[in-house]
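# predicted model and sequence below, questions to follow.
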Amino acid sequence: MPRILTYNVHRCLGTDGQLSPSRIADVIAAYEPDVVALQELDVGRLRTGGIDQAHAIAQALGMHVHFHASLKVLEEEYGNAILTHRPSQLMKAEALPGWARKPGLEPRGALWACVQIGGTDVQVINTHLGLRRHERLAQIDALLGPQWLGHPACREPVILVGDLNATPRSRAYRWLTSHLWDAQAQVPLPRPKATFPSRLPMLRIDHAFVSRSVRVLRVETVRTPLARVASDHLPLLVEFQVGQVKGHRPAFAHAQE
């Protein structure tokens, strides 16, 4: 069954202070995902040795990569990526709105790739939302709008993943779950799978949301000794199956019928 993994890699800086894209790749490789969504990647930044972390990890995994820079300063970039060994096409990669009253906040963005899995085009959106409630709500509003989930091309099946910086009690989370389903709610789990901080995970801020034609078979956080040290977040892995897809309406239009 296909698997998708979402992982905030914290610019490949581990909790031990060591910088290692190869260690991040090793954490991912052990679970053999078909699609990988990464957040907080450095590309060409002096602070991380000028490495293109997105391509380094993709190369180690034998995958191709779609990268979007949320932040650019001269030649230095910082952002998110979707990696896969499946046929794929980048559909959109753009900035998300911030909070008008706080224009100096860190820029945020999202990217959307169409990934062919088992003969079906799966729409995968990866994002990393802001730290402030007001900016997260503006960003969720944009993602639910006509340029992203409401776009005619963003039809079933759809998976939205990423670091939302929002717990299940937040308004941003509740707003998303009024349109898509939380993957963790689709399988019987003894307790919710927290992802942050990696050494002693207490918060559930890394999420996977699915449209109705995606059947979630398994959800787990990767809690290996290597994962606990490679980043300050743990990866979230979702194993799924794609069901019958009918019609061409935007995916989120189906979610609460």
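Yep, that arrived. Residues are numbered from 1 along each chain as shown.

# contacts, neighbours, all on C-alpha from now
Will do.

# quick one, strands of this structure?
Secondary structure of the chain (DSSP state E): strands at 3-8, 35-43, 64-73, 76-84, 88-96, 108-117, 120-128, 158-163, 181-182, 206-210, 214-221, 236-242.

# adding distance to residue 55, write those out as CSV.
CSV is the format used below for the strands of the chain (distance: least, Cα to Cα, whole Å):
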stretch, distance to residue 55
strand 3-8, 15
strand 35-43, 9
strand 64-73, 7
strand 76-84, 9
strand 88-96, 16
strand 108-117, 16
strand 120-128, 17
strand 158-163, 19
strand 181-182, 29
strand 206-210, 22
strand 214-221, 24
strand 236-242, 21
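
# near residue 220, how many other residues are there?
Per other Cα atoms under 10 Å, the neighbour tally for residue 220 reads 17.

# same thing with residue 178?
Neighbour tally, residue 178, other Cα under 10 Å: 12.

# second structure follows, compare the two:
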Amino acid sequence: MGKMPRPFLPALFSSRLVNGMFGLVALGWALGAWVGERTLPTLLLAYLPPLLWLLPAGLALLWSVGRRRGRGLALLTLGLAAWGAGLLHWRPQADGELRVLTYNVARGSQGTAAALLSTLQASDADLILLQETNLLDPAKGLALRSGLSGYALTQGREVWTLSRWPVLRQTQHAVPGSTRTFAETWVKGPDGRTLRVVNAHLGTVLITSALRGDTAKVRRTAQARREQVALLCRIAAHEPGPVLLGGDLNTPPRGRLYRRLTGCFGPDAHDRAGQGPGWTFPGLLLRIDHLLVRDLRPTRARVLSMAGSDHRPLLVEYRWGR
């Protein structure tokens, strides 16, 4: 068999490189999304900042342009990475009847009470779900309560649920593997309908521990998160009717736990009514704060500008019905 022509070798290498990059992005995304928390490697894939997938896709495109070969597949690879990162996400939006805000205020450590209060008041939300409300400065808590005097406040351990609507009752659920509680509140809407509101802060996936080689700690936290999600699903199934889950779920919009939560509580508001990537944790460009709801239809979801926290507030408008 004769030798392959010299020009054929770079072309073959270029084609294989682009094919490999496409396979890397597609396989990595699929494993993170569908296998997710089942194994440690796929858990890490699920919780990686999604913009990282743009790196191999961009390299493939640059290589294909320089070699003038495989540009179509390279563009497809880049498009897949951009779609996975949420950069191409767009849904039509409209005004709603109910406005809900969820916001991890990071114990008030990164801003003044005035800045936090301004963000909350400007949202004009009917329901406000706050996490990490065990504020470092108790005076900030007093200032927030005073500035939000038009809301009924129910408290759990480090979560606040504030409602303009009458509160019928509330209860707390101890969170497995944590000192936190999930706050469940029943509120009565203007038309007399009852809405259950679950304010939750799930444990963090300690990826840094995996990078240090402490896989045992990662497995412990992953098991605690599975138990926490199981508890939330039991809460959702406890009674029929409209129920809303909101908070810092420390979970990107992919993986097995995310799918289980949407299966128990209903669709993610940003998926149905958001535009763009919707990053609520800008430090790592992640969307980990969510609002999921059953028997309500999201009409607009948007992430507000950051003021006083390492998270960004998520504001969603809803209409009754599916």
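Thanks, I have it. What you see is a predicted model; the values in this text were computed from it and never measured.

# out of the strands of the first structure, which is closest to residue 27 of the first structure?
With Cα to Cα as the measure, strand 3-8 is the member of the strands of the first structure nearest residue 27 of the first structure (10.1 Å).

# could you tell me where the closest one falls in the second structure?
Under TM-score structural alignment, strand 3-8 of the first structure corresponds to residues 99-104 of the second structure.

# looking at the second structure, name the residue matched to residue 82 of the first structure.
Taking TM-score structural alignment, residue 82 of the first structure has residue 161 as its aligned residue in the second structure.

# any idea how far that match lies from residue 290 of the second structure?
As judged by Cα to Cα, to the nearest Å, residue 161 of the second structure and residue 290 of the second structure stand 15 Å apart.

# more neighbours: which of these two?
residue 290 (28 against 24).

# what residue in the first structure is paired with that one?
The equivalent of residue 290 of the second structure in the first structure is residue 207 (alignment by TM-score structural alignment).

# now swap in residue 321 of the second structure and tell me
By TM-score structural alignment, residue 321 of the second structure lines up with residue 243 in the first structure.

# show me what contacts the residue lying closest to that match once chain neighbours are set aside?
Once flanking residues are discounted, residue 243 of the first structure sits nearest to residue 213: 5.1 Å by Cα to Cα, 6 or more residues apart in numbering. Contacts for residue 213 of the first structure (Cα atoms under 8 Å, 6 or more residues apart in numbering) come out as 156, 157, 242, 243, 244, 245.

# what's the burial count for residue 283 of the second structure?
Residue 283 of the second structure has 9 neighbouring residues, counting by other Cα under 10 Å.

# for the residue nearest to it when sequence neighbours are not counted, give me its contacts.
Excluding its sequence neighbours, the residue lying closest to residue 283 of the second structure (Cα to Cα, 6+ apart) is residue 310, at 7.2 Å. Residue 310 of the second structure sits next to 105, 106, 110, 281, 282, 283 when contact means Cα under 8 Å, 6+ apart.

# and the gap between residue 310 of the second structure and residue 141 of the second structure?
From residue 310 of the second structure to residue 141 of the second structure the distance is 18 Å (Cα to Cα).

# likewise for residue 115 of the second structure?
Computed as Cα to Cα, the residue 115 of the second structure to residue 141 of the second structure distance reads 13 Å.

# again with residue 20 of the second structure
Distance of residue 20 of the second structure to residue 141 of the second structure, given as Cα to Cα: 53 Å.

# tell me which of the two has more neighbours.
Between residue 20 of the second structure and residue 141, counted using other Cα under 10 Å, residue 141 has the larger neighbour count: 17 against 14.

# residue contacts, the more buried one?
Contacts for residue 141 of the second structure (Cα under 8 Å, 6+ apart) come out as 113, 133, 135.

# show the buried residues in these.
Neighbour counting with 16 or more other Cα atoms under 10 Å marks 113, 133 as buried within the contacts of residue 141 of the second structure.

# nearest to residue 58 of the second structure, of the contacts of residue 141 of the second structure?
The closest of the contacts of residue 141 of the second structure to residue 58 of the second structure turns out to be residue 133 (Cα to Cα; 41.1 Å).

# correct me if wrong: the closest one contacts residue 105.
Yes. Shown here, residue 133 of the second structure and residue 105 form a contact pair, counting by Cα atoms under 8 Å, at 6.7 Å.

# count of neighbours near the alignment partner in the second structure of residue 115 of the first structure?
For residue 115 of the first structure, the aligned position in the second structure is residue 187, judged by TM-score structural alignment. For residue 187 of the second structure, the number of neighbouring residues by other Cα under 10 Å comes to 22.

# please apply the same query to residue 106 of the first structure.
Residue 106 of the first structure: 12 surrounding residues under other Cα under 10 Å.

# quick one: contacts for it?
Contacts for residue 106 of the first structure (Cα under 8 Å, 6+ apart) come out as 71, 130.

# go on, the one 10 residues further on?
If you count contacts by Cα under 8 Å, 6+ apart, residue 116 of the first structure has them with 86, 87, 88, 122.

# any idea which of these is closest to residue 129 of the first structure?
residue 122 (22.1 Å).

# my guess is that closest one contacts residue 159, does it?
Yes. The pair residue 122 of the first structure / residue 159 is scored as a contact, 7.4 Å apart, by Cα under 8 Å.

# the two: which has the busier surroundings?
It is residue 159, of residue 122 of the first structure and residue 159, that has more neighbours when counted by other Cα under 10 Å, with 24 against 21.

# what lines up with residue 171 of the first structure in the second structure?
Under the alignment (TM-score structural alignment), residue 171 of the first structure pairs with residue 256 of the second structure.

# residue 176 of the first structure: what's it in contact with?
140, 144.

# distance of it from residue 61 of the first structure?
For residue 176 of the first structure, the distance to residue 61 of the first structure - Cα to Cα - is 31 Å.

# residue 163 of the first structure now?
Separation of residue 163 of the first structure from residue 61 of the first structure (Cα to Cα): 22 Å.

# swap in residue 183 of the first structure?
Relative to residue 61 of the first structure, residue 183 of the first structure is positioned 25 Å away (Cα to Cα).
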